[in-house]
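Colleague: Have a look; sequence and predicted model below, questions after that.
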Amino acid sequence: MSNQTFLIGTGGKTIYACCLTHDEQLLPLHENKSEQGPSWLLARDDLLYAANEHDDKIEIFTIDDRIQGRLTSKSIISSQGSTPCSLDIDSTGKWLAVANYGGSGSSNFVLLPLNKSNIPKENNAQIVSIDGHGPNHDRQSHSHCHQVKFYQNNLYVIDLGT
């Protein structure tokens, strides 16, 4: 097994780069600063998308060094909802899907078109709110989108509350 570099979103203000060595040692490599709360990470080509759940933003980084895990913040956009918790990009590379958990408020999922540089265009967002509740009203009083996932030609949205 060769060394494997990976990134960890912590919900704090740092994305950690670590290495799992061929002899199964875990080594810290680099600390990348983020605006706030990078929990869900999605790498695509030379970009990393981070769902910043504490400030309802998506932060986009360039991946400058894949070996050391060095990133540079390139853009910060609104998640178009509250508490973003999951991201995915469709197979055509034209759409970024965002699951907004919603906290104590309403939940939604959002489709953001990507420009030629793979940066989401906020002004063309398609926002879909989900109404309803689950069978356990104390825990599922309203929708809570947990994950978005493109598979083949479909977008799947996993929801706690409905």
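Modeller: Structure received. Numbering: from 1, shown residues only.

Colleague: alpha carbons only for contacts and neighbour counts from here, please
Modeller: OK.

Colleague: Tell me how many other residues surround Q152.
Modeller: 8 (other Cα atoms under 10 Å).

Colleague: That one and S91 touch, don't they?
Modeller: Yes. When contacts are counted by Cα atoms under 8 Å, Q152 is listed as touching S91 (7.5 Å).

Colleague: how much space between E31 and I8?
Modeller: Taking Cα to Cα, to the nearest Å as the measure, E31 falls 10 Å from I8.

Colleague: swap in N108?
Modeller: Distance from N108 to I8, by Cα to Cα: 25 Å.

Colleague: Comparing these two, which residue is more hemmed in?
Modeller: For the pair N108 and I8, the greater number of neighbours falls to N108 (26 against 15), based on other Cα under 10 Å.

Colleague: For that one, give its distance to H133.
Modeller: Taking Cα to Cα, one finds N108 at 14 Å from H133.

Colleague: how far away is C145 from N115?
Modeller: 25 Å.

Colleague: this is the comparison structure:
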Amino acid sequence: MKYIWRLILLLAIPVIGECQMNYYLLIGTYTKGKSEGLYVYKMNTETGDVVAISKATAANPSYLDVSPDEKFVYAVNEDANDKGSVSVFAFDKSNGALKYIDKQTSGGDHPCYVAVNKTGKWVAVANYTGGSFSTLPIMANGTLGTPTTIQHTGSSINKERQEKPHVHSTVFSPDDKYIFVPDLGIDKVMIYSFNAGSGKPEPAKQPFVKATEGYGPRHFTFHPNGKLAYLVEEMGGAVAAYKYKDGKLTFIQHISAYPADFTGKKWSADIHISPDGKFLYASNRTPANTIAIFSIDSKSGKLKALGYESTKGDVPRNFTIDPTGNFLLVANQETDNIVIFKRNKETGLLTDTGKRIEAGNPVCLKWVGEK
């Protein structure tokens, strides 16, 4: 009998693996050109093949996040003149269909980032030109309640880009007790304690960390081990590394996301870590149009530059690594395409597969598991 059960388990393993092979890829866009809103594709993470599934109309859904149960998609509507908002879509994992169900004000102009907390009961949204961020309660049916908005103040040394606050992202800590809010306009990562009951952010004991003046904090990510965090700085084209514990960041390194001999404009955008925690990637927009590749020292958390891969397109905004770690996909905003790279899990380096997804002004890429 023991051997029969072993045989059953061995036969089941390929089936289980096959079930986990396909993922939905959700694409957020700007709708100033060819795009109509959000798009859904299905990707085979063994082959890199993709197929179009569905779409949903929305105004400038430039950044997305998905509820923990993967039943709802939250998309900013990056508009101004008090029209900044967050739209809610129900997502059907059985067929990949999106259905619009709600919209709520974001509390400020040009919302550019949205994140759902670990409990799935709160959304945090960054208002770029509004210089603020908001937390919104999520109702039982996925809709959103009234926002609580925190307004930043201040400026920094670049009078054209940093004349006032420009909140660029809102990132929940791994334990859900804090929100980290990089502000490009004031060169700070603001830190707020977060009560998952009330949803009201309060300044943390360490209320902020200061970035290099004029470098413009943009996106922020935690290492899978929860003990390290990394910040990409848009204007300075660099990555700052920190140790993390209980809402506090301790600086450990500052490293360029560009080669030493690069002389053009620096314009970095996004940052992600491989699922195994061994490699970090950062995107650099025009004129470089590259993905910077770093190894992560497992003991110190420090980064070492490994290379710079062309994105095969213009203005790479966000990018993503698929849940299996096999592929890295880059959204080239101005060339209306998403380029699919194969990842070498041992070296971290990228190889162009030749596969493309044609999408108007793609910006944000998110994953949902197939049912």
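Modeller: Structure's in. What do you need? Computed from a predicted structure; not experimentally measured.

Colleague: hmm, back to that, more neighbours: which of C145 and N115 of structure 1?
Modeller: C145 (28 against 12).

Colleague: what do we get in structure 2 for that one?
Modeller: By TM-score structural alignment, C145 of structure 1 lines up with V167 in structure 2.

Colleague: Mind listing what's buried along whichever strand or helix holds H146 of structure 1?
Modeller: Here H146 of structure 1 sits within strand 145-151, counting by DSSP states H and E. For strand 145-151 of structure 1, burial by neighbour count (16 or more other Cα atoms under 10 Å) applies to 145-150.

Colleague: how about those residues in JSON lines, adding distance to E59 of structure 1?
Modeller: As requested, those are exported to JSON lines (distance: Cα to Cα, whole Å):
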{"residue": "C145", "distance to E59 of structure 1": "20"}
{"residue": "H146", "distance to E59 of structure 1": "19"}
{"residue": "Q147", "distance to E59 of structure 1": "18"}
{"residue": "V148", "distance to E59 of structure 1": "17"}
{"residue": "K149", "distance to E59 of structure 1": "19"}
{"residue": "F150", "distance to E59 of structure 1": "20"}
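
Colleague: Where do the helices of the stretch 251-371 of structure 2 begin and end?
Modeller: With DSSP state H, counting those that start in this stretch, there are no helices along the stretch 251-371 of structure 2.

Colleague: hang on, I13 of structure 2 in a helix?
Modeller: Yes. Assessed by DSSP: H, G, I helix; E, B strand; the rest coil, I13 of structure 2 belongs to a helix.

Colleague: Please enumerate the shared neighbours of N108 and H133 of structure 1.
Modeller: By Cα atoms under 8 Å, 6 or more residues apart in numbering, N108 of structure 1 and H133 have no common neighbours.

Colleague: burial count for the nearest residue to V232 of structure 2 once chain neighbours are set aside?
Modeller: Leaving aside its sequence neighbours, V232 of structure 2 sits nearest to V239 (Cα to Cα, 6 or more residues apart in numbering; 4.5 Å). Number of residues near V239 of structure 2 (other Cα under 10 Å) recorded here: 25.

Colleague: right, and V239 of structure 2 touches S256 too?
Modeller: Yes. Between V239 of structure 2 and S256 there is a contact under Cα under 8 Å: 6.2 Å.

Colleague: give the contact list for the aligned partner of T135 of structure 2 in structure 1.
Modeller: Under the alignment (TM-score structural alignment), T135 of structure 2 pairs with L111 of structure 1. Shown in contact with L111 of structure 1 (Cα under 8 Å, 6+ apart): 95-98, 125-127.

Colleague: Which of the residues you listed fall in strands?
Modeller: 95-98, 126-127 (DSSP state E).

Colleague: who wins for most neighbours among the residues you listed?
Modeller: V98 (29 neighbours).

Colleague: hang on, that one packs against P84?
Modeller: Yes. Contact criterion Cα under 8 Å: V98 of structure 1 and P84 qualify, at 6.7 Å.

Colleague: Which stretches in the stretch 1-150 of structure 2 count as strands?
Modeller: Taking DSSP state E, counting those that start in this stretch as the criterion, the stretch 1-150 of structure 2 carries its strands at 22-29, 37-44, 50-57, 64-66, 72-77, 85-92, 97-105, 111-116, 122-127, 132-137, 148-151.

Colleague: now swap in the stretch 201-350 of structure 2 and tell me
Modeller: Going by DSSP E, counting those that start in this stretch, the stretch 201-350 of structure 2 shows strands at 201-210, 217-222, 228-233, 238-245, 248-256, 268-273, 279-284, 290-296, 303-310, 316-321, 327-332, 337-343, 350-358.

Colleague: quick one, the first one and strand 132-137 angle?
Modeller: So the one you mean is strand 201-210 of structure 2. Strand 201-210 of structure 2 runs at 140 degrees relative to strand 132-137, counting by axes from the mean of the first three to the mean of the last three Cα atoms, to 10 degrees.

Colleague: again with the last one
Modeller: Taking the same axes, to 10 degrees, one finds strand 350-358 of structure 2 and strand 132-137 inclined to each other by 70 degrees.

Colleague: hmm, who's touching strand 350-358 of structure 2?
Modeller: 48-50, 309, 328, 336-344.

Colleague: would you turn these into JSON lines with neighbour count and distance to F220 of structure 2?
Modeller: Shown next, in JSON lines, are the contacts of strand 350-358 of structure 2 (neighbours: other Cα atoms under 10 Å; distance: Cα to Cα, whole Å):
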{"residue": "G48", "neighbour count": "21", "distance to F220 of structure 2": "27"}
{"residue": "D49", "neighbour count": "15", "distance to F220 of structure 2": "30"}
{"residue": "V50", "neighbour count": "19", "distance to F220 of structure 2": "29"}
{"residue": "E309", "neighbour count": "18", "distance to F220 of structure 2": "21"}
{"residue": "L328", "neighbour count": "21", "distance to F220 of structure 2": "18"}
{"residue": "D336", "neighbour count": "22", "distance to F220 of structure 2": "25"}
{"residue": "N337", "neighbour count": "22", "distance to F220 of structure 2": "24"}
{"residue": "I338", "neighbour count": "27", "distance to F220 of structure 2": "22"}
{"residue": "V339", "neighbour count": "22", "distance to F220 of structure 2": "23"}
{"residue": "I340", "neighbour count": "27", "distance to F220 of structure 2": "23"}
{"residue": "F341", "neighbour count": "23", "distance to F220 of structure 2": "23"}
{"residue": "K342", "neighbour count": "21", "distance to F220 of structure 2": "24"}
{"residue": "R343", "neighbour count": "21", "distance to F220 of structure 2": "22"}
{"residue": "N344", "neighbour count": "13", "distance to F220 of structure 2": "24"}
